[in-house]
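please find the sequence and the predicted model below.
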Amino acid sequence: MRRLAVSTAGGLAAALALTGCSGSDGSGSGPGPGKAELTVGSSYMPQPVSADMAAGFLTITNNGGTGDELTSVTSDAAGQVTMHSTMGGAMTEKPSFSIPAHGRLVFKSGGNHLMFEKLKRAPKQGQTVAVKLTFAKSGPLTVEMPVKSATYNPSTGH
C-alpha cells in the first residue's frame, strides 16, 4: 500500500512537471522572448484613516522576455483608482507605469503607489479589496488586496 502511494505521488509529480513544460501555443517554450509573464505579489492596503481615500501597494513581476505597461487600475471599492509616483517628496499622478522584461514594478510606501479615491465603503483590517490591473499587452489581472493595520510595515510584518 505504501509503495502504491509513493508511486502514485511520483507519477502525479511527473505529470505536473510535463504539463508545466508545454506552452499554450504547443511549442513547449513557455512565454518566450516575445511575451510578458506577469505575476502580482506583496499586495496590501493599510486600513484607511480617511473616510474617502486609501492607498494601495503591490509588486508586479515580469518574468517574460518583453516589457509591458500598467495602464489602469479599478476597484469596486472606490469611485476611481489613480497611480502615483513620489520623487523628492512630490507626488505626481501617472497615466501608466512600465514593467521591464525580467523586471519588477514596485508600489510601496514613499514611492509609487495606488490611490483609492471616493471610497464606497471603509475597508477594515482583515478584509480584502478586489483590484483589477489592466495592461497594454497582457490580459487583465484581478488581485485580492488584504487590508492591514494603518501602521503595517511589510518589512517587519507588523
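Sure thing, it's come through.

all contacts plus neighbour counts: C-alpha atoms, from now on.
Fine.

what's the nearest residue to Asn62 if we skip its chain neighbours?
In space, and not counting its chain neighbours, Asn62 is closest to Leu38: 4.6 Å by C-alpha to C-alpha, 6 or more residues apart in numbering.

all helices of the chain, in order?
2-21 (DSSP state H).

wait, isn't the residue nearest to Asn62 in contact with Gly67?
No: using C-alpha atoms under 8 Å, Leu38 is not in contact with Gly67, being 9.7 Å away.

count of neighbours near the spatially closest residue to Val131 that is not a sequence neighbour?
Computed as C-alpha to C-alpha, 6+ apart, the closest residue to Val131 that is not its neighbour in sequence is Ser75, at 4.8 Å. When neighbours are counted by other C-alpha atoms under 10 Å, Ser75 registers 18.

try the one 10 residues further on
When counting by other C-alpha under 10 Å, one arrives at 18 neighbours for Ser85.

let's bring in a second model and compare:
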Amino acid sequence: MSYLRAAVTGLTLVIPIPAAASDTITISDAYARFIPGGMAGAGFMVIENSGADDDRLTSVASDVAKKVELHTHKAGTDGTMQMMHVQEGLAIPAGGSHALQSGGDHVMFMGLTERPTEGESVAVTLSFEKAGEVVVHMPVDNSR
C-alpha cells in the first residue's frame, strides 16, 4: 500500500492510500520484480472488488515490455510446476479479493523494452470486464 506523508507543525501524519482504484476495484500492495540483465519480470498485487457483482481482470498492458500477460503456475504431467498464460483472465469475486503473488497468479513482463531498476516505478494498465481500465504504478522491489 502507498502512503501519503504530511508534516504538520512538527508532527507527521501517515495516511494509507490505495495504489489505484475505480468505483469498485482497489489495488493494493503492488510491486514488480525484474531480474538484473534479464529480459523478463513479474508484477504482484492484491485486487479487491467492493462491488455487488463479480468482475474479471481480462488483460494487462505496459510500455515496459513487448508482451505483458496474466500468468499462473500449474503442475505439469511430470509433476514440475509450469508457468502458463491465463487467457480467460482472473475472476475477482464480489465483496472479495484476489492476490497476485509469487508462485501463483501474476503479471508477466516479457521482452523488456527497458530495464527498470530498484526504486523506479512501472505503469501497468489493468483491464476489467465491468470496472474498465485501472492504471497502477508498481514500484520495483527486487528484494520481495
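Right, received. Where do you want to start? What you see is a predicted model, and the numbers here were worked out from it, not measured in a lab.

just give me the match in the second structure for the residue nearest to Val131 of the first structure.
Counting by TM-score structural alignment, Ser75 of the first structure lines up with Ser62 in the second structure.

go ahead and confirm the residue nearest to Val131 of the first structure touches Leu133.
No: Ser75 of the first structure lies out of contact with Leu133 (C-alpha under 8 Å); the separation is 9.1 Å.

so who does Tyr31 of the second structure touch?
43-45, 138-141 (C-alpha atoms under 8 Å, 6 or more residues apart in numbering).

what's the closest of the residues you listed to Ala99 of the second structure?
Taking C-alpha to C-alpha as the measure, Met45 is the one of the contacts of Tyr31 of the second structure closest to Ala99 of the second structure, at 6.0 Å.

what distance do you get for the residue opposite the closest one in the first structure once aligned to Pro46 of the first structure?
Met45 of the second structure maps onto Leu58 in the first structure, with residues paired by TM-score structural alignment. Computed as C-alpha to C-alpha, to the nearest Å, the Leu58 of the first structure to Pro46 of the first structure distance reads 12 Å.

is it true that the match of Ser75 of the first structure touches Val124?
Yes: counting by C-alpha under 8 Å, Ser62 of the second structure touches Val124, with 4.8 Å between them.

contacting residues around the residue nearest to Val134 of the second structure when sequence neighbours are not counted?
The shortest distance from Val134 of the second structure to any non-neighbouring residue, by C-alpha to C-alpha, 6+ apart, is to Leu126 (5.1 Å). Shown in contact with Leu126 of the second structure (C-alpha under 8 Å, 6+ apart): 57-61, 133-136.

and Gln87 of the second structure, how many neighbours?
Per other C-alpha under 10 Å, the neighbour tally for Gln87 of the second structure reads 11.

what's near enough to touch the residue nearest to the spatial centre of the first structure?
With distances taken as C-alpha atoms, centre = their mean, the residue of the first structure nearest its centroid is Val40 (2.7 Å). Listed by C-alpha under 8 Å, 6+ apart, the contact set of Val40 of the first structure reads 58-61, 143.

what's the answer for Pro36 of the second structure, then?
Counting by C-alpha under 8 Å, 6+ apart, Pro36 of the second structure has contacts 115, 117.

next: the one 3 residues further on.
Applying C-alpha under 8 Å, 6+ apart, we find Met39 of the second structure in contact with 110-112.

how about the residue mapped onto Ile35 of the second structure from the first structure: what's its closest non-neighbour residue?
For Ile35 of the second structure, the aligned position in the first structure is Pro48, judged by TM-score structural alignment. In space, and not counting its chain neighbours, Pro48 of the first structure is closest to Ala54: 5.0 Å by C-alpha to C-alpha, 6+ apart.
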